[in-house]
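Q: Give me a model of this one.
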Amino acid sequence: MNRNQYAHLLNKVKTTIQKRDTNMRRVLSAESKLNATLRFLASGNSYAGMQYLFRIPKNSISKFVPEVLDAIYDALSDYLKVPNSEGDWTEIERGFNEKWNFPGCLGSIDGKHVIIRASMFSGSEYYNYKSSFSIILLAVADSN
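A: You can find the predicted model right below:
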């Protein structure tokens, strides 16, 4: 995710996830919540591990991550399609069973590093653990 994409996503979810300060406490910023949530999704760290990285208690992280994910889902609903009825889910499961002999499956997800030539002055922005420059393509699909 580049800076423009991050700014666009933050702009879409900020009003939903930002709370107000009170006399008793200051709230976490929308930026902190979004950063921690995106890091959680990217790394798969536990809430306990994340509390040291962001200096936010794990009980707070466990409360706001689902809220931020709901906000992202709502904000990006134009880009996402999820089955709406039980019949739709049953149809997808039947497709996986018939086409791929994979009963009980409701979807598949996979990621791929797409190798790119680094632009000038990009530094380590697109540098990955495979010692190359890439962007990540992540796909979610039904049986087709």
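
Q: contacts, neighbours, all on C-alpha from now
A: Fine.

Q: Can you give the distance from stretch 63-83 to the centre of its chain?
A: How far stretch 63-83 lies from its chain's middle: 9 Å, per Cα atoms, centre = their mean, to the nearest Å.

Q: For it, which outside residues touch it?
A: Stretch 63-83 has contacts (Cα atoms under 8 Å, 6 or more residues apart in numbering) with 9, 12-13, 16-17, 33-34, 36-37, 89.

Q: Kindly report the same for stretch 30-39.
A: If you take Cα under 8 Å, 6+ apart as the criterion, stretch 30-39 is touched by 10, 14, 17-18, 50, 54, 61, 64-65, 68-69.

Q: to compare against the first, here's another:
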Amino acid sequence: MVIQGYLATGMSQRQVARYFCVGRSTTCNIIRDASKVIWEIFGPLFMAKPTTEDWKRIAKEFNSRWDFPKCLSAIDDKHIQIEKPRLSGSLYYKYKRTFSVVLLAVADVAYIH
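A: Below you'll find the model as predicted:
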């Protein structure tokens, strides 16, 4: 349940430790070990290691479609304005005098991923 609390809620490790009444080092170890197992099982299924030929094909597609040589993926971010979360202090406060979170996106040549 600790790993679910951490991954699903966005709580800090300290908050998860308090919530489940376990020590912070125990929480840290559970999260580290569970994340390692999740990566070992699902990593090869969903994040197959690209070959040299894959990288060359991707770069060629970016160059031919977008005239962007030697590019392998695109990344961008967007500030999404939100209502101030209760008891968050200045955590989400931005210089434009609003509260926001950052949405980060990574895409391949066809806007997928």
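
Q: TM-score for the pair, please.
A: Scored by TM-score structural alignment, normalised by the length of structure 2, the superposition of the two chains gives a TM-score of 0.56; 85 aligned residues with a Cα RMSD of 3.4 Å.

Q: still on that earlier bit, state the pair within the contacts of stretch 30-39 of structure 1 that is farthest apart.
A: 14 and 50 (21.1 Å; Cα to Cα).

Q: before we move on, back to that, so which of the contacts of stretch 63-83 of structure 1 is the closest to residue 97 of structure 1?
A: residue 89 (12.4 Å).

Q: Give me the neighbour count for the nearest residue to residue 34 of structure 2 once chain neighbours are set aside.
A: Nearest in space to residue 34 of structure 2, with sequence neighbours left out and distances taken as Cα to Cα, 6 or more residues apart in numbering, is residue 3 at 6.9 Å. By other Cα atoms under 10 Å, 18 other residues sit near residue 3 of structure 2.

Q: Can you tell me what residue 3 of structure 2 aligns to in structure 1?
A: Using TM-score structural alignment, residue 3 of structure 2 lacks an equivalent in structure 1.

Q: Do a quick rundown of the strands in structure 2.
A: For structure 2, the strands defined by DSSP state E cover 74-82, 99-107.

Q: hmm, back to that, in this structure the residue nearest to residue 34 of structure 2 contacts residue 29, no?
A: No - counting by Cα atoms under 8 Å, residue 3 of structure 2 stays clear of residue 29, with 10.1 Å between them.

Q: if we can go back for a sec, so can I have CSV of the contacts of stretch 30-39 of structure 1 showing distance to residue 97 of structure 1 and neighbour count?
A: CSV is the format used below for the contacts of stretch 30-39 of structure 1 (distance: Cα to Cα, whole Å; neighbours: other Cα atoms under 10 Å):
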residue, distance to residue 97 of structure 1, neighbour count
10, 39, 19
14, 41, 18
17, 39, 22
18, 43, 16
50, 38, 20
54, 43, 15
61, 38, 20
64, 37, 17
65, 33, 20
68, 34, 22
69, 30, 17
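
Q: Much appreciated, bye for now.
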